[in-house]
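Asks: Okay, sequence plus prediction incoming.
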Amino acid sequence: MGTTGTGTDPVAGERRQLINVAYRLLGSLTEAEDAVQDAYARWYALPRSRRQEIRSPGAWLSTVTGRICLDVLGSARARRERYVGTWLPEPLPDPREWDHRQAADPAEQLVLDESVAMAFLVVLESMTPAERVAFVLHDVFRYPFAEIAAVLDRTPAACKQLASSARRRAGATRTTGPAGPTGAGRGDAVPGDVVRGVKAAWESRDIPALVDLLDPAAVMTADGGGMVGTALHPIEGGACIARYMVAIADRAPGLELLERTVNGAPGLVAHRAGAVLTVAAFDVTHHRVTRIWVVRNPEKLRPWVRDDQPAVPGPDATLR
């Protein structure tokens, strides 16, 4: 459940893997980094003699990180019941694309694959904490159930049942996990072309063009966290979404859209005066957008702020 580090420190090479696991478990890069930092703190708090006795430091760190994430997921359910509006996962930029000044060391980056697609992460939110841990560790990272049992403090057979239950939950939605296609490219669509068309139609305030690009049953879900203005409830129907998007364009002078990778798939980033205000992820099927996830909560946009940019602005009412 992890690889042995290199050099004199046996845990030197584990951080990237741990962050990758923790982000998929928690849907938040900030919380994932905190969980991994906590795991490392516990490792270094062990007496040197105890650390030397551990045959696989990577497996030890993976187990501890999994347990920390399980605890965080349990408390998060209560916090999200008090969340203003809809809670969405924290969107991820591609650092090589977003900030060309970065060295983009692959050893420090999250793997942007289908298991970080917004559609997939949203499905994970429907699972219980134990189901999510069992499903992500087994189906995404291929950990054996014997090792997952150490994280969940259950038998391997019980963990297998949890993963199976999680698969049924995922199968009850339109989106499937890494074993099948995700929303970012099903059918014969080219997601980048569709998202580029949405950008052009939005910039020209072309409602008919937007309606043509949106599935009639499309849904837009926004997350402002109660900190910025946004739609508190999902907007349903391509025509309604198109009118809403054009209304935003009319009320937000100076707002610019950039085509950027969001969680490994084509997306759009809205900024004004150099500050990122919104990150949007898309689910494209057969040349039409079926889902849009709009993240405006400033606390979730911190990974999108470059050193040469102003900080993400605080509460406003721009995009109600």
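Replies: Structure received.
Asks: use CA for all of it now, contacts and neighbours both
Replies: Fine.
Asks: Helix, strand, or coil at the residue lying closest to Gly5 once chain neighbours are set aside?
Replies: Ranked by Cα to Cα, 6 or more residues apart in numbering and with sequence neighbours excluded, the top spatial neighbour of Gly5 is Gly13, at 4.3 Å. Secondary structure assignment for Gly13 (DSSP: H, G, I helix; E, B strand; the rest coil): coil.
Asks: and Arg260, that one's in a helix?
Replies: No. Using three-state DSSP, the secondary structure at Arg260 is strand, not a helix.
Asks: How about the contacts made by it?
Replies: Contact analysis of Arg260 by Cα atoms under 8 Å, 6 or more residues apart in numbering lists 93, 97-98, 266-269.
Asks: number of nearby residues for the residue nearest to Gly5?
Replies: 18 (other Cα atoms under 10 Å).
Asks: does Ala146 really touch Asp153, like I thought?
Replies: No. Applying Cα atoms under 8 Å, one finds Ala146 not in contact with Asp153, separated by 10.3 Å.
Asks: Next up, a structure to set beside the first:
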Amino acid sequence: MTDIDAFEAQRPRLIRLAYRMLGSVAEAEDAVQDAWLRWTRAGEDVADPAAWLVRATSRLCIDRLRAAKTRREAYRGPWLPEPLIEDLSVDPVERAEDVSVAFLLALERLSPLERAVFLLHDVFDEDYAEVAETLGKTEPAVRQLATRARAHVKENRPRFTVSQADAAKLAAAFMAAAAQGDMAALSAVLAEDAVMVTDGGGKRKAALRPLIGREDIVRLLEGLAWRGGETFPLSFRSVRINGYPGLVLIREDGPMTVAFQPGEDGKLAGIYMVRNPEKLGHLGSDLPVV
């Protein structure tokens, strides 16, 4: 197997790891590209290419997270991961609970090392000895990091209990009610403790705080409708976003994505809107009106 073949065999796994670490499709691809450059300089003495590449990618992601700490702290408004978009016609590549917005936001609350340990052990099924070698830590230290990370993430890692079809119906009901300005119908489709997060990154209009609770969300949408602050999209496409039913919309001021998190009570538990153009460059411009 050539160097290129060995790398390409691992690329999908490396991208999945890097995306969960960084919350960005573009940054994940950059980190894996950096791993490739290191791989080309590693020579022929690598006994286990898969382990070497995971180790290199993990460390590169940790370095990126540490370097981005100040930038993340100065981010204007709520931060959401760059949307991971899949067409509805293809089988999902990822397990929904492992790329959901709620899960990735839970990972954001971990330190870079905690995040790496949790992902490598709990998501990618590496044993503690392998994780310790990857991160240059002792096995007891890795176990302690894993325990701490698991406690933070446990309550935020959703287990989907509704079918994709039922989840899509919830999303469609919300969009229909929003388009008609029917606040009673909007309220009916939202869980009492639903959350709506809009990420504009200071580049486009967005709420500067998460909206918590059905009443808070409806009040904002009602205000937007009253002021005429929201216009119907020029075109849209139904997609899967981070495992959730979602939409890519093209509006007069640019594209945006909306992901709908189904709850366990047959209502929507979360609505996540990404409006920051820096996170939407990978969408392309070939969106048909549907």
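Replies: Nice, thanks for sending it over. Small disclaimer: the values here were computed from a predicted structure and weren't measured.
Asks: Please identify the residue in structure 2 that aligns with the residue nearest to Gly5 of structure 1.
Replies: Under the alignment (TM-score structural alignment), Gly13 of structure 1 maps onto Ala9 of structure 2.
Asks: Relative to Val54 of structure 2, how far out is Trp36 of structure 2?
Replies: As defined by Cα to Cα, to the nearest Å, Trp36 of structure 2 lies at a distance of 11 Å from Val54 of structure 2.
Asks: ugh, wrong one, I meant Ala146 of structure 2
Replies: 18 Å.
Asks: Sort out which residues of the longest helix along structure 1 are buried, please.
Replies: Taking DSSP state H as the criterion, structure 1 has its longest helix at helix 57-81. Going by neighbour count (16 or more other Cα atoms under 10 Å), the buried part of helix 57-81 of structure 1 is 57-70, 72-73.
Asks: For structure 2, just list every one of the helices.
Replies: Under DSSP H, structure 2 gives helices at 3-22, 25-40, 49-67, 69-73, 96-99, 101-108, 112-118, 128-135, 139-153, 164-180, 183-189, 214-227.
Asks: can you count the residues close to Thr6 of structure 1?
Replies: Neighbours around Thr6 of structure 1, by other Cα under 10 Å: 11.
Asks: So it sits against Glu14, correct?
Replies: No. With contact defined as Cα under 8 Å, Thr6 of structure 1 does not count as touching Glu14 (9.4 Å).
Asks: Most distant residue from the centre of structure 1?
Replies: Ser49 (38.5 Å; Cα atoms, centre = their mean).
Asks: secondary structure element for it?
Replies: Counting by DSSP states H and E, the element that carries Ser49 of structure 1 is helix 48-53.
Asks: Where does stretch 70-84 of structure 2 end up in structure 1?
Replies: Counting by TM-score structural alignment, stretch 70-84 of structure 2 corresponds to 78-92 in structure 1.
Asks: start to end distance for that stretch?
Replies: End-to-end distance (Cα to Cα), stretch 78-92 of structure 1: 24 Å.
Asks: Stretch 114-123 of structure 2 too?
Replies: This stretch, stretch 114-123 of structure 2, spans 13 Å end to end (Cα to Cα).
Asks: From Ala173 of structure 2, how far out is Asp265 of structure 2?
Replies: Taking Cα to Cα, one finds Asp265 of structure 2 at 15 Å from Ala173 of structure 2.
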